[in-house]
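Asker: How does the following fold in three dimensions:
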Amino acid sequence: MVFVYAVLQATRVFMASKGNKTETLEPLAASALLAAPVALLYAYALALQTYVLQLDVVLAAIGLVFVGLETLLSATTAVAFYNAFRG
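Answerer: Below you'll find the predicted structure:
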């Protein structure tokens, strides 16, 4: 489970970085699509794991907040790129 999380998170961050640097929509959209499974893995770590330490709860909550903010910022950046290249 941790390996799947690590691969998804690294891919998501790489795609977001690539989309931001090249100002293209496709990597940003891929990053936004990968945010859902990453958020589900954070939710699993937060609520569905059998043994959860208080530190696990805090780190998973912080991770969920960051994934949400990054997705929101990726969406606003994608809209700005679309408007800049359209007009």
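Asker: C-alpha only now, for contacts and for neighbours.
Answerer: Noted.
Asker: which strands and helices sit next to the top helix by length along the chain?
Answerer: When the chain is parsed with DSSP state H, its longest helix is helix 54-86. Counting contacts by 3 or more C-alpha pairs under 8 Å, 6 or more residues apart in numbering; DSSP states H and E, helix 54-86 is packed against helix 25-43.
Asker: on that earlier part again, list the buried residues in the longest helix of the chain.
Answerer: Residues of helix 54-86 classed as buried by neighbour count (16 or more other C-alpha atoms under 10 Å): 56-57, 60-61, 63-64, 67-68, 70-71, 74-75, 77-78, 81.
Asker: want to put them side by side, so please do this one too:
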Amino acid sequence: MNPSQPDVGPIFIYFGGWWDVVYYILNILVFVYKGVQLPYPNRNFAMEFSFSWLWILIEVPRLFLASKGNKTERTVPVIFSFILSMPLIAMYVYFIAFQTYVLKIDQLTNAIALIFMGIQMVFGILAMIRFIIASRFSA
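Answerer: Coordinates of the predicted model:
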């Protein structure tokens, strides 16, 4: 890594982790609001609420692998992070467009989450390219 070039990828991983905390709290609060105020079909509510728990079970390892891959300058953890991001992207799209009740707050929070995910993926690809080039020339 060239010291004159700042590496902004870890910044998006760091702030993406903080956004995840805010996102998760807002998401749970919105689901509680929907469950109390809206005539939700029980099966749909249970399924959509369980997606929130599934989301956290996938997002935490995804961020860990992205961070680990960046810190160790290895491509394999970053690739696994990309693999884990695929179901998360599907969940965000589901929450934006296909859940039983889509509120404006759902659209906003999930759009921000998709933006963070997209930026992290772009910087992940750039980091992997840099790691591969550096490994070829370091031998």
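Asker: coming back round to it: equivalent range in structure 2 for the longest helix of structure 1?
Answerer: Under TM-score structural alignment, the match for helix 54-86 of structure 1 in structure 2 covers residues 104-136.
Asker: I would like the range of structure 2 that aligns with stretch 21-37 of structure 1, please.
Answerer: The aligned range for stretch 21-37 of structure 1 is 71-87, by TM-score structural alignment.
Asker: Show me the contact partners of that stretch.
Answerer: With contact meaning C-alpha atoms under 8 Å, 6 or more residues apart in numbering, stretch 71-87 of structure 2 is reached by 58-59, 61-63, 65-66, 68-70, 117, 121, 124, 127-128, 131-132.
Asker: follow-up on the earlier one: relative to structure 2, what is the average displacement of the longest helix of structure 1?
Answerer: Its aligned residues in structure 2 lie a mean 0.6 Å from helix 54-86 of structure 1 after superposition (mean C-alpha distance after the TM-score superposition for structure 1).
Asker: distance between that helix and the chain's centre?
Answerer: Relative to the centre of its chain, helix 54-86 of structure 1 is centred 6 Å away, using C-alpha atoms, centre = their mean, to the nearest Å.
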